[in-house]
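Novice: Quick one: sequence plus predicted model below, questions after.
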Amino acid sequence: MTDDIPVKVFVRSRPFSDKEKLENAQECLQFFVESNQISCNGKTFTFDGVLDPTTPQDTVYDVTASSLLEQFFKGFNCTVLAYGQTGSGKTYTMGTEETTVSMQSDKRGIIPRLVDALFRQISESGAEIKFQVFVSMLEIYDEKVHDLLSPSREPLQVREQGGAVFVQGLSKCRVQNLAQTMSQLEKGGLLRSKGETAMNAQSSRSHAIFTISLEKVENGDEENGFTAKLHLVDLAGSERLKKTQAEGARKMEGIRINEGLLALGNVISALSEQGGNRHIPYRDSKITRLLQVFLNFPTNYAFFSKDSLGGNSYTLMIACVSPADSNAEETLSTLRYADRAKKIKNKPVVNIDPGQQKIRELKEKDGDPSMAKVLHGDTDDEVLDETVCLKFVDQQAFLNKELEDVMRQIKDKEDILTKAVENQKNVDELMKKHKYVYLISHFLLLCYLLRLAEERRRKLQDMEKQLAQFRKQMNEMKKLERQRQQSEETQKRMQAEIVELKKAKVRMVKQQKEEAEKYRHWKIKHDRELHQLKQKERKRDIEAAREKRVHDQQMLVYKQKLEDASKVNKRLQAQMERAAVFSREKPESEKSLSNAKQFIEAELALVGSSYEAELMCQSLKDQRRQLGRKKARLQRQRESIQSPDEPLPKRRSTEQGPALSPEDEETLNKIDEELKNIDQQQILCSDELNKLQRGCGSIDVDSRSETRWKDLYTVAAARIYLKVLFEQAANERRTIIDQEKEMKGLQRKNKELESYIRDLKKRHEDQVREMHEKNRKLAMEYDKEKSEAEMHFLNLMARMNTCSMVDEDVLREFKRLCENFEHASRIRNQVKTTKVKNPIKEVEPDSEEEESIMDSSYHPHERASHHHHEKKKKRLTLVYAQSSIDQEVYD
């Protein structure tokens, strides 16, 4: 029998994840490995070992679980427990997801290393000692126990009989080497329930327990045998629904997991308390019931007895945490959880078979001198000797009967296993036959399709032959048509030559006019391009000014947030000092009412300051995340400017090679300056966030709520405190009524603005319809003048063809016709420019950053209504501007 030993607790931190690096998260942990201490936001904890993110897997095993193997071979039960929030590295540390492929990897977890060392020590023990190793694996999913080594997914029952707790129907498999053990672990890991959340792509949705049973039998000395159990527990991670963003079934899974971990925390808290009269709530959850028990008998019933928590076991706990400050609250909760577990003490004993224990006791009695006298007849009571012998014979017969039952059950299980293997072979044969039938049917279908394709191909060839004949006939007809056309063209050529001579003079005049028109068009195009360039330059200047204004506004808002955070931190410190002063002072009887008011005001102010600090922490995290996104966007913009794949017009060549244009260099300088400002803002934001988190971490709201009323012993004092609380509640109610009244007034103004905007839109649509009607009339006039000009032009050409000489009247008429045609073209261009592409344009804020800047300067209760009114004002202004622009274009 050993003395009480405490539970050993180790803490391991994982490195930063890719998501945390993208969010620019900071480290909230400090590691003191030599002194086995870890600090989180000013809170320092001491454990049996501290493993920082740089610690490799082999060192983790050597420091934590390697020492349990010696106690395991002595016959003691052992337990390794991994606890932490979701995504903190529990499964990676334990190696629950390892396979036969990765069992020799340098990054394998505790389980494969422990199993490897177990079988190596068995092989070195010698032939005089015989060991048998059995494994079993179960999961607790949705408060239901499932056997992971059995193909059946029926839930198992946890029962209790004769003071012993057991899982009915849990299977055990005998293993003889590392490969067989890892094969069973891989089989159970594949059946384990997993899912995806916002914090972990492969999140374990159940608690998994992998048990290794070691039975020792020495040749010729069965009394020294034992049966020991090694319990390897991979708990599901604690979750916050706000961070995991779980919904539906995934949300209910997270709630069940948190309920089980809460029950486990209550058990740990109860075990860590000092005192004899303690109630341990093992029955609140399945995981707590199974952690208090352990496998004992090699039958189809898995019996348990208290061991892992507060019982017969060497227990080791590994608390896995995240170093990111975005998970600082969960990390601090895990460290407090582990700190309470250090206070639990177990009393492990060697697990000896009950039958062998009884035989040993009888042999000890046989060696006792007093019993020798009884056995050899040195006393007058001969009946005692006969009674002892009969009792021993009955016990031996009972044990033999139990042994026969065990052997019969083993034989039944072997028969079941043989039948299962035969059934599996039959299933494989049926699958082969099914696959063969499927291939034959698929082949027949392909043959049918090929036959159809061949028939279609023959039909297509026949149609192509007919088409070739038709084409040949068409070519002959075209040849005859060309001969006829050649004869007609020969006749027309002579007439055309005469007409061309008449047109020569007209072409000369027309060519001169066309050259003048080309020059005019070139000048218009050149002026238009110059105007566009100037307009682009103005737009770029306006955009730069707007970006600078937005940037300055952002900096002002960020500085205001940092100042607010500093003020919140100062108020929090002041409220903490004030609360500490009131907690030290004892209320006097003649000043009880005033002291009660001051005490309650101080406590309420402390709670309000703490909540305000938590809100400010979240706001600073969002601000830092926005700065990170803006920094990434600026870096991408800079890389796109510096990329060698830029088009040539954007770069200028020098003697050293291609270089950036002055505009790009100026843009790069602005980007560098903004990046420098963003880095400074991130540093200030992280410093303020660390200060606030340190202040929040120093306030333990739960413990303060428990000790707040400990000095309240009399009914009179309670009445005073209730009176003060009622006054506070009445004042808060009056404030809420005033705010609701003010909110109704704002909503009424909002409805009036919406009605006004609808009227503006309706008027704008009427104006657009009028513009469309005028444009349609102009287009009709243009088409009419164009058709008249074309008819007049054709008549003029006919007159020129009939006349031998071109007189002055015809030339004047031709010039007038060209001027009318130009006038119609100008009207057509004017119609095109006055078309409205977007009659009603719904304008939204420029970007999400501007919207967040406008919102951040207001209180959370006023932000929604103010943002709504600002958006309505901006839309109203832009609708007015659009209407004015459309009216100017029309005029």
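Specialist: Received it, and whenever you're ready, just let me know what you need. Numbering: from 1, shown residues only.
Novice: okay, CA-based contacts and neighbour counts for the rest of this
Specialist: Will do.
Novice: Need the contact partners of stretch 764-781.
Specialist: Residues outside stretch 764-781 that contact it (Cα atoms under 8 Å, 6 or more residues apart in numbering): Ile827, Arg828, Val831, Thr834, Lys835, Val836, Pro839, Ile840, Ser883, Tyr890.
Novice: ah, wrong one, I meant stretch 680-699
Specialist: Taking Cα under 8 Å, 6+ apart as the rule, stretch 680-699 contacts 26, 28, 41-43, 328, 558, 562, 565-566, 569, 572-573, 610, 613-614, 617, 620-621, 623-624, 627.
Novice: Going by neighbour count, which of those residues are buried?
Specialist: Buried members of these, scored by 16 or more other Cα atoms under 10 Å, are 26, 28, 41-42, 328, 558, 562, 565-566, 569, 572-573, 610, 613-614, 617, 620-621, 623-624, 627.
Novice: Filter those residues down to the ones in helices?
Specialist: Counting by DSSP state H, the buried ones among the contacts of stretch 680-699 place 328, 558, 562, 565-566, 569, 572-573, 610, 613-614, 617, 620-621, 623-624, 627 in helices.
Novice: can you pull out the helices in the stretch 201-350 of the chain?
Specialist: In the stretch 201-350 of the chain, the helices defined using DSSP state H, counting those that start in this stretch lie at 241-244, 249-272, 286-291, 328-341.
Novice: Can you tell me which residue is spatially central in this protein?
Specialist: By Cα atoms, centre = their mean, the mean C-alpha position of the chain lies nearest to Ala198, the distance being 1.8 Å.
Novice: Can you verify that one is assigned to a strand?
Specialist: No - secondary structure assignment places Ala198 outside any strand; it is coil (DSSP: H, G, I helix; E, B strand; the rest coil).
Novice: Give me the nearest residue to it, chain neighbours excluded.
Specialist: Using Cα to Cα, 6 or more residues apart in numbering and skipping the chain neighbours, the partner closest in space to Ala198 is Thr244 (4.6 Å).
Novice: Below is structure B, check it against A:
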Amino acid sequence: MTKEDEKVIPVRVALRCRPLVSKEINEGCQCCLTFVPGEPQVIVGNDKAFTYDYVFDPTAEQEEVFNTAVSPLLSGLFRGYNATVLAYGQTGSGKTFSMGGTYTSDQENKSTVGVIPRVIRRIFQEKSRCADCELLLAVSYLEIYNEEILDLLYTSKDKPIISIREDPKDGIKIVGLTEKEVFNAHEMVGCLELGNSARTVGSTAMNAASSRSHAIFTISLEQRRKGDKSDVMVSKLHLVDLAGSERQKKTKAEGDRLKEGISINRGLLCLGNVISALGDESKKGTFVPYRDSKLTRLLQDSLGGNSHTLMIACVSPADSNIEETINTLRYADRARKIKNKPVLNVDPRAVEMKRLRQQVLSLFGVLGLLGPFQITIEQANEKLQSNLKELRQHAEVCADPQAKDSPEAYTAQHALRQAQMSKELIELNKVLALKEAFVKKMCQNDNHLEPMQTEYQENIQSLQASVGSLQKEKEDLIQALQSAKKDTNQAKLSEQRRKRLQELEGQITELKKKLQDQSKLLKLKESSVRNVSKLNQEIQAMKSQRVQLMRQMKEDSEKFRLWKQKKDKEVLQLKEKDRKRQYEMLKLERDFQKQASVLRRKTEEAAAANKRLKDALQKRSEVAEKRKEVQNRGAEGVSSRIKIWLLNEVEVLVSTEEARRHLQDLLEDRKMLAEEISQLREQMDAGERPVAKRRTLTISELEGQGKLEASISKQVESLETEMGLRSAQIADLQQKVLDADNEGRIKQRWDSITTIIEAKSALKILMAEVVASKVASAKLESELKQEKANLLDMQKILCDERKLMSSMDMEHQSQLVEMEQRHQEKVCFHKKLFIYVTLDHKTSHKGQFFKIIIINKLSIHCACRGHCVNKLCRCRKGKITCRENCLCDHEKCRNMDNRSNVVSRICSFKEPGVVCLPSEIGDMGHLPADLKLEKKPVPTDNESDSDDSEVMNSTCSFLRSKKRGLNNFKNSFFSGCTPIREEH
């Protein structure tokens, strides 16, 4: 190999940043990246800088990216080197846009065309310039979906079985993948469109058209020199569009989308492990986990192998995605440290043949100098051929016993041979059927041609006769013309003969032409007859071949049957041997049990000896412990230092996580503020739009509209100010998180622990902290459970108290209403008593008095066992109070009252003129002092009406007020609880 082939080059990295999208602008996101003009450098936050081979800011066009970063790889492709373009980044960062994964032929002349279509265009431009070599192009397109390789150019419904193989010479090969040969750019673009239409795409919260798989578009280029066909160069270009890394919290993926995201992140994690293993100088020479994922397996040559590789790292400038952006930047920075070893991909057979030719020429020169010691090439070749033949015979002899001894190999070989012969038989039957159909068709054509042939032969004979007669007539006319030349009187006759002669010549020419056509048809018929006979011979040969093949298949089946019978017999013999061995095993087990009893006795003896040894070792351990105490006294300072350092690190990590949580809250707040601002602006825009019907606004309406716009604008300004404050807080927190998550600090975190003693003390401290935190957590959880239980108990007690209070309040209100009713009845009784009992002196001459009869209900009494609070009580049902003669418990009774209420309860009124009897009044007992019957003049009708109306008005107003009080009580605070009803 040349020095150029042996050189080592790093993976080149191009950083591309997309602009802020409308969703991020609406959420108030700010740009967190700063680009250094004229330098391939980007700064995150205030001072965290990253340097790459190429850096493209959001204003960079697709053409600039292609010409600057991708175009140099194509020149190496035509020189025979492999190349890879790899797009990596967060979901929604512009990978598919950069690669052109959604390209169609309608976008051919647009400036947004990605890398793949531009590569296709450039390849065919270079092909048209290569006049001294022949170029062959082929393409393949695959995707890795859920760790399964899918062929995007395979149009059938049945999925092919695709597997990955590794060739020591050609590297990684994909068996079963469709590879289409293309001859122009249109065909290659058609393959790209076909694969793009079959790719798996889904919608997430971060990207409406998110790629759910890794896609690899491969272009194979084979170059052959026109002067020397053996000089072949084969190179490949892999164009890889990786699926984006994503977080479930942001994408809000569920179901199949969540499974796809997990598979994508797993593949990218394996790719990151490979990049870390290849890019870390400290891990140089260690194992590289290519086989952890199919993605890394396919990219094995592109990362650390035979390829010129370019990684396009796509990032988002929004500060809401700063963590994913930093991860991508670190990922790309590690990828720059990978070293590839590209070599010239020349056909090894052509190189070997070239070397052998040179060696032959040099040997010929040597032989020419040797003279009598020449050896001809033919003799050497014959000798080598004979040696090769002997070696092959020896290999067959060595291989046959092994093949016979392995039934699986023999069965597989028989199945393969039968399948191959069956396939040959099917192909033979197909060819035979085609030839028989062809012969049948030709025979049918011959059958149609036979009557035409007889007819043509008859026509030929008649035409030949006509030609002869016409020829004779022609000769006669020629003689007549010659004689007519001598006789001048026959000029007219000669002219007629000349015309007749011309007509005869035309007829003769036409007849000769027909004769030639018919002779051609006859020759065609003869050739078809020959073809039919030839095809019949071939059919007979193929039939004999088919019979021979079927006979061979039958013989092989018979051989296989005999072989299987023999093997079954051997299996029976082996089973018999197995039974014998089992009997021997039982015998050995019995012997083992005997030996075990002996060993048990010896073990007991050894245990006694072991105890004595243990006592001796315990004394030795006591001495060793004393020595350790002496050593630990010197390690106390180390332990305290490690403890202080560990607690400081833990505090930093906890503070960082809290800062991340607060950062997320601030991002959500800013998002809500941005939504409020957009809504207010929409309201302002809606207010500025002209109304549908034109009308004249009043001055007050104009002033109100102006005040509304002014208030909305003030709200927008205040919200913008608050959002700016949130953005400043976000930038500050992000900078703190960046400082805390410094990659160098993370790597150097454990450098301070250099000895085993320090590591042990650190582990002890961490273990103690973990145990303490677990104990504290368990204690807090138990306290929380206890507090929750107490809260439930208190809530239950509170609900019970509210129910009790509600029932007591209802009972109190009902008692109040009842007492008010009694009072009103008493008042009514007094008023009506004074109105209707008193006799006026002006009406005494009529001799008519109003008779008041007090209805005696003293005979009603109850015998309740409860509190006499419902209508089961006879007294309460009769609207009287319980008395001394009632059989109820007077201590529990709630219907007991004074005697005035008794009178008011048991008295009713009759019409005027009915007098209450003295006995009835006497039965009531003594009336109160304020209830004396006096003679008063009967009032006039107007006076009585006015008094009645006043009494009724006062009574109705009182009842209305009590009803309002009851309604207010029902709508009170305790009305939500279900009242407790008393069971009777």
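Specialist: Nice, thanks for sending it over. Keep in mind it's a predicted model, so treat the numbers as computed, not measured.
Novice: which ones are touching Arg660 of structure 2?
Specialist: Counting by Cα under 8 Å, 6+ apart, Arg660 of structure 2 touches Leu733, Val737.
Novice: swap in the one 10 residues further on?
Specialist: Neighbour list for Arg670 of structure 2: Glu27, Gly28, Met723, Arg726, Ser727 [criterion: Cα under 8 Å, 6+ apart].
Novice: That one corresponds to which position in structure 1?
Specialist: Superposed on structure 1 with TM-score structural alignment, Arg670 of structure 2 falls opposite Arg624.
Novice: Likewise for Val189 of structure 2?
Specialist: Alignment note: Val189 of structure 2 maps to Met182 in structure 1; criterion TM-score structural alignment.
Novice: ok, its match touching Gly95?
Specialist: No - if you go by Cα atoms under 8 Å, Met182 of structure 1 and Gly95 don't touch, sitting 10.3 Å apart.
Novice: List the residues that are in contact with both of these two.
Specialist: Taking Cα under 8 Å, 6+ apart as the contact rule, the neighbours common to Met182 of structure 1 and Gly95 are Pro112.
Novice: need the contact list for the aligned residue in structure 2 for the residue nearest to Ala198 of structure 1.
Specialist: By TM-score structural alignment, Thr244 of structure 1 lines up with Thr251 in structure 2. By Cα under 8 Å, 6+ apart, Thr251 of structure 2 lies in contact with Thr204, Ala205, Met206.
Novice: distance of the aligned residue in structure 1 for the last one from Asp18 of structure 1?
Specialist: If I follow you right, that is Met206 of structure 2. Here Met206 of structure 2 is matched to Met199 in structure 1, going by TM-score structural alignment. Distance of Met199 of structure 1 to Asp18 of structure 1, computed by Cα to Cα, to the nearest Å: 11 Å.
Novice: So between the two, which is more surrounded?
Specialist: Between Met199 of structure 1 and Asp18, Met199 has the larger neighbour count (other Cα atoms under 10 Å), namely 17 against 9.
Novice: roughly how far apart are the closest residue to that one other than its chain neighbours and Gln626 of structure 1?
Specialist: Leaving out its chain neighbours, the residue that sits closest to Met199 of structure 1 by Cα to Cα, 6+ apart is Thr244, at 5.5 Å. Distance, Thr244 of structure 1 to Gln626 of structure 1, by Cα to Cα: 20 Å.
Novice: Over to Gly195 of structure 1?
Specialist: The gap separating Gly195 of structure 1 from Gln626 of structure 1 is 29 Å, by Cα to Cα.
Novice: ditto for Ile38 of structure 1
Specialist: To Gln626 of structure 1, Ile38 of structure 1 is 31 Å away according to Cα to Cα.
Novice: swap in Leu445 of structure 1?
Specialist: In this view, Leu445 of structure 1 and Gln626 of structure 1 are 60 Å apart by Cα to Cα.
Novice: Give me the more crowded residue out of these two.
Specialist: More crowded of Leu445 of structure 1 and Gln626, by other Cα under 10 Å: Gln626, with 16 against 12.
Novice: In contact with that one, which residues?
Specialist: Shown in contact with Gln626 of structure 1 (Cα under 8 Å, 6+ apart): no residues.
Novice: count of neighbours near the nearest residue to Ile853 of structure 1 once chain neighbours are set aside?
Specialist: With Cα to Cα, 6+ apart as the criterion, Ile853 of structure 1 has its nearest non-adjacent residue at 6.1 Å, and that residue is Gln554. The local packing of Gln554 of structure 1 (other Cα under 10 Å) involves 18 other residues.
Novice: before we move on, what about Lys459 of structure 1?
Specialist: By other Cα under 10 Å, neighbour count at Lys459 of structure 1 equals 11.
Novice: which position in structure 2 aligns with it?
Specialist: Aligned partner of Lys459 of structure 1 by TM-score structural alignment: none.
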